[in-house]
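Student: Return a 3D structure for these sequence lines:
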Amino acid sequence: MSNEKVYPMTKEGKEKLEQELEYLKTVKRKEVVERIKIARSFGDLSENSEYDSAKEEQAFVEGRISTLETMIRNAKIIEDDELNSDTVSLGKSVTFVELPDGEEETYTIVGSAEADPFEGRISNDSPIAKSLLGRKVGEEVVVQTPGGDMTVKIIAIK
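Tutor: Coordinates of the predicted model:
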């Protein structure tokens, strides 16, 4: 097998990527091709900003399609039975509080392909996740962040 990166993800995360890929291939790709056709009809391509914009979008869409195909091809699904219920691991939600008097925060640790911090889904490659992986409820963990070290106490794992 090649040395391609493995993308750990949940079954739902893979399905979401497959849906995005399908949309890009069947809908978005056609829309961009149509934009290019219309822009060509405007004449001189050397001074045609519509054409340039459509070609840039086409490059982005094709790049995203290629990325998604690689991620899906190299996906490793995180199975529920692989998860130890009392240890922080990929696919688990962990609730912690920053010491001494921070607020509770809950994040689900997912593969980089699924990460969305605004939805509470952090990459297993992030500093917080790296510090928490393998830990148990009640443990205090020092997390190294770009803004400096912080100490957190794990209060729940689901």
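Student: Only C-alpha atoms from now on, for both contacts and neighbour counts.
Tutor: Fine.
Student: Contacts for stretch 75-84, please.
Tutor: Applying Cα atoms under 8 Å, 6 or more residues apart in numbering, the contact partners of stretch 75-84 are 6, 7, 8, 9, 10, 11, 14, 89, 90, 91, 92.
Student: roughly how far out does that stretch sit from the chain middle?
Tutor: Counting by Cα atoms, centre = their mean, to the nearest Å, stretch 75-84 is centred 17 Å from the centre of its parent chain.
Student: Please generate a structure for the following sequence too, so the two can be compared:
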Amino acid sequence: MAEIVYYTKEGLEKLKEELHFLKTEGRSQIAKAIAEARDKGDLSENAEYDAAKEAQGLHEAKIAKLENTLAHARLIDESKLDSSKVLALSIVKIRNTNNGATMTYQLVSESEADLKSGKISVKSPIAKGLLGKSVGDKAEIQVPAGKMEFEVLEISR
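Tutor: A predicted model of the protein is given here:
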């Protein structure tokens, strides 16, 4: 059974747009490549045709995966979320108690995670350690570099 994944409105729209692109323009580009390869002669010795057919298979697999993801995707109504605790979609300002550095992250689904824009996956070690914490709580988190301690400074949506 597939796992239900929660998305922001923005993340869900991005998935739908990608699926639409793959089904329309993506499929037509693949069909065009197959037709061009077919026009080059004998199919039994045509590596270009084989590559185009393989690309088609990979493309269809990607479409199927996206459709499955969307079928199990759920939109989170941010207005109903408790902002006193760290939850999925929370924007959390934390301080590393070892060096005093402060960071702000939004906890999002795996497919929406983008560290450059401050979005980390709820399945990442830091996010897992922060889930359920309140402002002022400290979390000791095992990361690849060792144990780190963070203090939750602020929680928002």
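Student: what's the closest of the contacts of stretch 75-84 of structure 1 to residue 139 of structure 1?
Tutor: Set against residue 139 of structure 1, the nearest of the contacts of stretch 75-84 of structure 1 by Cα to Cα is residue 89 (14.4 Å).
Student: follow-up on the earlier one: hmm, which of the contacts of stretch 75-84 of structure 1 are the buried ones?
Tutor: Neighbour-count burial (16 or more other Cα atoms under 10 Å) applied to the contacts of stretch 75-84 of structure 1 gives 7, 8, 9, 10, 14, 89, 90, 91, 92.
Student: The first one pairs with which position in structure 2?
Tutor: Alignment note: residue 7 of structure 1 maps to residue 5 in structure 2; criterion TM-score structural alignment.
Student: Not counting sequence-adjacent ones, nearest residue to its match?
Tutor: residue 73 (5.1 Å; Cα to Cα, 6 or more residues apart in numbering).
Student: corresponding residues in structure 1 for stretch 72-84 of structure 2?
Tutor: By TM-score structural alignment, stretch 72-84 of structure 2 lines up with residues 74-86 in structure 1.
Student: about what we covered before: out of the buried ones among the contacts of stretch 75-84 of structure 1, which are inside strands?
Tutor: Of these, the ones assigned to strands by DSSP state E are 7, 8, 9.
Student: Which residues are in contact with the first one?
Tutor: Neighbour list for residue 7 of structure 1: 71, 72, 74, 75, 76, 111, 112, 113 [criterion: Cα under 8 Å, 6+ apart].
Student: can you rerun that using 7 Å?
Tutor: Residue 7 of structure 1 makes contact with 71, 74, 75, 76, 111, 113 under the criterion Cα atoms under 7 Å, 6 or more residues apart in numbering.
Student: Please report the distance of the first one from residue 62 of structure 1.
Tutor: Counting by Cα to Cα, to the nearest Å, the gap from residue 71 of structure 1 to residue 62 of structure 1 is 14 Å.
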